[in-house]
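> heads up, no residue letters with this:
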């Protein structure tokens, strides 16, 4: 099993929907970080103020198929590719120090959503 780090940066008002998508697709836990976003070039708002959007960064270590499925679904359903909404993507994980990958694989197999196996096979 290959591990991927799912990273989703979403507008604060989309956090709950993003967590629900991840949960529905098999993520069993994630780290949430509060953030502020700034665009380049800067987005100027009313009275010339610079927009600093309140955002949430969601991170989860998952098997490759699950991470990719969650990122794709978040980007489509939450319209993350539109301006000021965010982005969901996956990063490869070469080393997993302190994490028993075999135990992670067993956990995924035991808790996979009904009808889904590793790799999205049925």
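Thanks, I have it. Just so we're clear, the structure is a prediction, and the values are computed from it rather than from any experiment.
> Going by C-alpha atoms from here, please, whenever you check contacts or count neighbours.
Will do.
> quick one, strands of the chain?
Under the criterion DSSP state E, the chain contains strands at 3-11, 31-37, 53-63, 86-92.
> I'd like those strands written out as a markdown table, with mean neighbour count and distance to residue 46 added.
A markdown table is the format used below for the strands of the chain (neighbours: other Cα atoms under 10 Å; distance: least, Cα to Cα, whole Å):
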| stretch | mean neighbour count | distance to residue 46 |
| --- | --- | --- |
| strand 3-11 | 23 | 20 |
| strand 31-37 | 13 | 18 |
| strand 53-63 | 21 | 14 |
| strand 86-92 | 19 | 22 |
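> Contacts for stretch 80-92 next, please.
Stretch 80-92 is touched from outside by 3-11, 53, 67-68, 71-72, 74-75, 78-79, with contacts defined as Cα atoms under 8 Å, 6 or more residues apart in numbering.
> Put this next to the first one:
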């Protein structure tokens, strides 16, 4: 089975929605890291202090067949019209170790359900 890493960078207030949508599309586990970033626009300041919103970086290892459905679900959360509130992308994984076999079984069961 081939795997993909799905990486999502989103504001903290969208974290639960991102996780819910990813799991609905077949993701099983999510690693959450705190983050902060600077977008393309100028940073906001308040009395000379720079305001940077906090973000979550969510990492998921999923079966390759789940990548497109997960990204499609995440698009619904992250993009509203022309406004983007986050970023999601996928990277193919060449080599992998340490994944629990129960996750592989769940990936395969999800694949069988979606094929029928």
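Structure's in. What do you need? Just so it is clear, the structure is predicted and the values come from calculations on it, not from any experiment.
> Dump the strands of structure 1 to JSON lines, plus distance to residue 24 of structure 1.
JSON lines is the format used below for the strands of structure 1 (distance: least, Cα to Cα, whole Å):
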{"stretch": "strand 3-11", "distance to residue 24 of structure 1": "15"}
{"stretch": "strand 31-37", "distance to residue 24 of structure 1": "17"}
{"stretch": "strand 53-63", "distance to residue 24 of structure 1": "14"}
{"stretch": "strand 86-92", "distance to residue 24 of structure 1": "16"}
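> Out of those, which is closest to residue 111 of structure 1?
strand 53-63 (12.4 Å; Cα to Cα).
> What is that closest one packed up against?
Where contact means 3 or more Cα pairs under 8 Å, 6 or more residues apart in numbering; DSSP states H and E, strand 53-63 of structure 1 is packed against strand 3-11, strand 31-37.
> what's the longest one in contact with?
So the one you mean is strand 3-11 of structure 1. 18, 53-64, 67-68, 71, 80, 84-94.
> Out of the strands of structure 1, the one nearest residue 109 of structure 1 is which?
strand 53-63 (10.4 Å).
> how big's the offset between the closest one and structure 2?
Once fitted to structure 2, strand 53-63 of structure 1 is off its aligned match by 0.7 Å on average (mean Cα distance after the TM-score superposition for structure 1).
> Okay, angle between that strand and strand 3-11 too, please.
When axes from the mean of the first three to the mean of the last three Cα atoms, to 10 degrees is applied, the directions of strand 53-63 of structure 1 and strand 3-11 differ by 160 degrees.
> For strand 53-63 of structure 1, grab the matching residue range in structure 2.
Per TM-score structural alignment, the counterpart of strand 53-63 of structure 1 in structure 2 is residues 53-63.
> rewinding a little: turn the helices and strands packed on strand 53-63 of structure 1 into a markdown table, including distance to residue 121 of structure 1.
Output for these, formatted as a markdown table (distance: least, Cα to Cα, whole Å):
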| stretch | distance to residue 121 of structure 1 |
| --- | --- |
| strand 3-11 | 17 |
| strand 31-37 | 27 |
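> Out of these, the one nearest residue 108 of structure 1 is which?
Distance to residue 108 of structure 1, taken as Cα to Cα, is lowest for strand 3-11 among those, at 11.5 Å.
> Mean deviation, the closest one versus structure 2?
Averaged over the aligned pairs, strand 3-11 of structure 1 sits 0.5 Å from structure 2 after superposition, using mean Cα distance after the TM-score superposition for structure 1.
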